[in-house]
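*Asks:* Based on what follows, work out the 3D shape:
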Amino acid sequence: MAFSSALVLTDLNDYIAPSQACVKPVEVSKSETQGPTEIKVDDEGSYYEITQDGGEEKLEKASISLDDCLACSGCVTSAESVLISMQSQEELFKILQQNKTALEQNQPQDHRTIVISISPQSRASLAAKYRLTPLQVHHRLVYFFKHYLGAHHVFDTSFTQDLSLVESAREFNDRFKRYMQNGGDALEQAMQKQDLEKAVEDGKPKVRARRRKAATTDEAPAVNQDLPMLSSSCPGWVCYAEKTHGEILPYVTAAKSPQQMMGSLVKDYFAKKSGLAPNQIYHVSIMPCYDKKLEASRPDFFLEAYETREVDCVLTTSEIDKMFHEQNLDFATMTESPIDDMFNKVGIDPATGIETSYGVAGSSSGGALEYIFASAARDLFHIQDADPTQPSARVVIKTGKNADVKEYFLIGDDGKTLLRFATAYGFRNIQNVVRKIKTGKCNYHYVEVMACPGGCANGGGQLPADTEQIVNAKDWVSFVEDLYRSSKGVKPEDNEIIKAIYNEWIIDPSSERAQQLLRTQYHAVTQNLGNPLATKW
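*Replies:* Down below sits the predicted model:
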């Protein structure tokens, strides 16, 4: 696994630890003249190098940047490391062997139904490496898991992506209405005035424009805790917020990620339909990032009544590819099996009569910004033609200082800005958003936050660039992104199966049951800076 053992703490009562004070213990420059030396640690945890003549020199600590911290996914506790160790191909093979033994010994009570759910980002990464279409990849994965390994069902996480998007849009609309009722209307008027003044200042010398901008920004009123709503499908970002910015958590959407939506669907709806208890199902999720292992391990997603997790095992794209090689299988020439399970977004294109895979419009990070933007425009402002994937007079898109920051504006008939959305990928951009929220200067209504630059197509568990074909890493990520987007976009509300399941399974979206199945909560971390080992998580 891609976890650094050097960053794992033991015997701590915590959730996710930032490796004590988020530093490597010491940084030692090897000395060629002093001979053998020793390291001493004092009561305060400082490190000293002791030379042969008794001299002491205090050693510097080597800081770890935020990018390094959460990109490595290594800051986990002993309890978490045990859970993560259970999320491996070895554990999957162990369950498969147990099933085989149960059948041979006629012990059906020990047999578990194995469900595999595949993320569209993982499909795109495999398609890029093997020069296949995402649909071809899916067919071959069905063969690999069902006919080679012995899994019983293979589902598509883009199916529950629809559920997550619908729930996120519902939450945003509710938040926006509360925001407007609790002083947001006056705040929006101040923003409109600020926009007008800025437009006037744009025609004046830059020195005066900068001075005016600073003045108006400092006078901006503080926002309430309904907006901006921040996305929650990236577990790396959620871990960072819980560890270092507990005051930001009320802004994070409570809607479950597509992975955990699938966990709810499998262990609740599918289990009941199949006449199984949740602990009789072993659910494996194929994901583009290692942090998804941490997400699946959260206590919020553990079903205490059945002593099972909603997602039992998370394997990354690279771990699946490793399994092909270890089994001496050539995925490029593997047999394709039909996709016959319900929870898949595959169908016949009525225009061509050819089988095709379906997804949602938008980026490989899940299309949340695009869907929530269009949904809010329609439901809050009765604007039907707001498509954030296509710039227009209605939708203005601006790229920030780097490609991982983009702004999306919905413009009304009178020229006023009705919605302000943005993307913030990578921790430098995330820090800017957090800083603005803390100082009451974040003017966005929604921000799609992702820990990885480039979004989920560039997840830490994805396959590396094929240097024989594409040398530039950014070009490789773009290639994977294009393959992800090649699946035909379908709005969740046009997915008849999703609507039928929602009406049968959820029934009332405002009920307590719906809250338990579709939403989650977050936990701020209380740090003890004087003694990092006493930190409570």
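*Asks:* Please count neighbours and contacts with C-alpha atoms only from this point.
*Replies:* Noted.
*Asks:* okay, which residue is most central for the chain?
*Replies:* What sits nearest the mean C-alpha location of the chain, by CA atoms, centre = their mean, is C234, with 2.0 Å.
*Asks:* Can you tell me the closest non-neighbouring residue to that residue?
*Replies:* Sequence neighbours aside, M450 is the residue nearest to C234 in space, at 5.7 Å (criterion: CA to CA, 6 or more residues apart in numbering).
*Asks:* Another sequence for comparison is provided below:
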Amino acid sequence: MSSAILSADDLNDFISPGVACIKPVETLPKADDSNPYEVTTEDKAQTQNPAPASISLTDCLACSGCVTSAEAVLVSLQSHTEVLNTLDTHSSIDVESLRSQPSYSLPPDAKLFVASVSPQVRASVAATFDISERRAGHLIEHFLSGSQGLRLGGRHNSSFRYVFDTNRMREACLVLGADEVAASLTNETSPKPVITSACPGWVCYAEKTHPHVLPHLSALKSPQALSGTLLKSVLSKTLDIHPSQIWHLALMPCFDKKLEASREELTDKWWRDSQSEDFTDTPIRDVDCVITSRELLSLASARGITLSSLPTTSIPRAERQPFPDPLLSRFLLRNSPSAQRPDSSTSGGYLHHILLTEQARHPGSSIKTVRGRNNDVTDYTLTSPNGRAILRCARYYGFRNIQNLVRKLKPARQSRLPGAAVRKPGGKSAGDSVGEYAYVEVMACPGGCTNGGGQIKVEDVVESVPATNGEILQAEKKTPKNQKEWLARIDEAYFSMESEVSEKEEEDEKTESSQHNGTNGINGHTRGTPANVINDIDINEVHNILAHWSQLVDVPLSKLCYTTYRRVDSDVGKSKKEVSRMNDSTRIAAIAGLSGGGW
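*Replies:* Next up is the predicted model:
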């Protein structure tokens, strides 16, 4: 549940609880005059000043008794402070010694630090420092793993050994997503439409308030979750270390991604063999910590590092550590950027890729676009040369638009009058529904993920960047006009698709290719054959790399790439009178309105 006005560092000490919390006050530490810890009702809270409640993100995910924004839940375990504490507490695993010396004794407290960075975060940093998205990625990598970054400080001089672009796993999500939609089109019993599940704010909302939507959600993991599963499974397998010794940090544009990382379904218990000797009953998260673009600035500031002073060129090859598996290294660390087209949205381009995939299967077809009631609602129709509709899709961004979508997805009501027709909510007939869509891309934030609540704001830039960087950055106050211009600037960076590759980078990529496989592809497959390239993504290569991953870790893709959702009852402990007076939807809508959009 995303808010554009809060960050983990802005939280006060009060959580506004629901009428009943499934984690009773009695199970929390007893309150005393000096240090009270409790979650209580609002009438009591008005007369007290409680300290932070002893509740974890996982606890709050199991209940919707509390209606609050995701970042208003205590996120102390996922913040820039936690990143620093973890780096200072644990030394880095010496991978070279681990692989080359059989007698090497692994320190018990050592960890392998890895990070994944989303393109929206790079775009936010790019706009902040007036550089390209590609150069922003280099800057972030230097900060996380380079000799001038985090390793300069801390007790152990620990830093992140591997820094990955989530675009690589986004490509896998797009290919698998298109396969999922194609399968649903041939299965008459499959719920229509398939709906995006990459937005955790939307998923939480559906699970807690509209469980009838859950059968429609795509079973695919998000790029963040898929990256976490791949890194933990492959590194633990190839290096023969326990997943708990791998610490994965994700840099994301949205606070809700912290909630996603806390889901029990996204832990090692869902893909590891429970019969293995080192299996524990305590689930190990695939993503240990999530910080946002704004928190990245806080992380650098806390370490005394000026981000703008770091190099924006590719990290030296001597400092770039090879991934243990050559084929995956070739795929994950490829220099060439993934294309982000302006017509593909700022949220990964799921709908766009599905349309292009189906268009490739229907030569001569064209895509017709019709804008809805606002910029965040758009209909897409793939039509044959004779004008026949082949495929219908839609995009719904922002909480207010999502409400309209879920109303249309409610099961049809049968009138009690004899001979009456089945009616859909809102007075529409059963034939006039979103069931005509094959796919709907849903995101909680208006404008998509580049407008996530964790992105760097205009006022943040004014405080941290010299005013000479541009007219937008000279504004002293945030106004609707300059905020709109600022978002346009982030979008421009996101869609820049800079293809500049230095001669050194190009030479390094050719060298890695010849060392890994003797070709410029995977398993002898030459990348770039027009017949299997859709939306600049080599479909065969993605399928090959996924198959290789599954074979390497000896886990089926059904466990590695897919997840499940659950209905969460939201009326725990409430009387019928209380439920009828204010249900969850009403309260959430009120909060969404106050926070200025999203939810």
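*Asks:* Identify the residues contacting the residue nearest to C234 of the first structure.
*Replies:* Contacts for M450 of the first structure (CA atoms under 8 Å, 6 or more residues apart in numbering) come out as C234, G236, W237, S365, A424, Y425, G426, I430, C456.
*Asks:* I'd like the residues you listed laid out as TSV, including secondary structure and distance to E355 of the first structure.
*Replies:* Putting those into TSV (DSSP: H, G, I helix; E, B strand; the rest coil; distance: CA to CA, whole Å) gives the following:
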residue	secondary structure	distance to E355 of the first structure
C234	coil	31
G236	helix	35
W237	helix	36
S365	coil	25
A424	strand	35
Y425	strand	34
G426	coil	36
I430	helix	40
C456	helix	26
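*Asks:* Closest to D14 of the first structure out of these?
*Replies:* Using CA to CA, G236 is the member of the contacts of M450 of the first structure that lies nearest D14 of the first structure, at 17.0 Å.
*Asks:* Any figure for the gap between the equivalent of that closest one over in the second structure and S262 of the second structure?
*Replies:* Counting by TM-score structural alignment, G236 of the first structure lines up with G201 in the second structure. Applying CA to CA, to the nearest Å, the value for G201 of the second structure to S262 of the second structure is 13 Å.
*Asks:* Looking only at neighbour counts, state which of the two leads.
*Replies:* Each of G201 of the second structure and S262 has its neighbours counted (other CA atoms under 10 Å); G201 has more, 26 against 23.
*Asks:* doesn't C449 make contact with the more buried one?
*Replies:* No: in this structure G201 of the second structure lies outside contact range of C449 using CA atoms under 8 Å: 11.4 Å.
*Asks:* Look at the aligned partner of Q98 of the first structure in the second structure and say how many residues are nearby.
*Replies:* Taking TM-score structural alignment, Q98 of the first structure has T89 as its aligned residue in the second structure. T89 of the second structure: 16 surrounding residues under other CA under 10 Å.
*Asks:* so L382 of the second structure touches R392, yeah?
*Replies:* Yes: contact criterion CA under 8 Å: L382 of the second structure and R392 qualify, at 6.4 Å.
*Asks:* can you list residues touching both of those two?
*Replies:* By CA under 8 Å, 6+ apart, no residue touches both L382 of the second structure and R392.
*Asks:* mind listing the strands for the stretch 151-300 of the first structure?
*Replies:* 153-156, 229-230, 281-287 (DSSP state E, counting those that start in this stretch).
*Asks:* Off-centre distance for the last one?
*Replies:* With CA atoms, centre = their mean, to the nearest Å as the basis, the distance from the averaged C-alpha position of strand 281-287 of the first structure to the chain average is 16 Å.
*Asks:* Average offset of it relative to the second structure?
*Replies:* Superposing on the second structure and averaging over aligned pairs (mean CA distance after the TM-score superposition for the first structure), strand 281-287 of the first structure comes out at 0.4 Å.
*Asks:* This completes my enquiry, with thanks.
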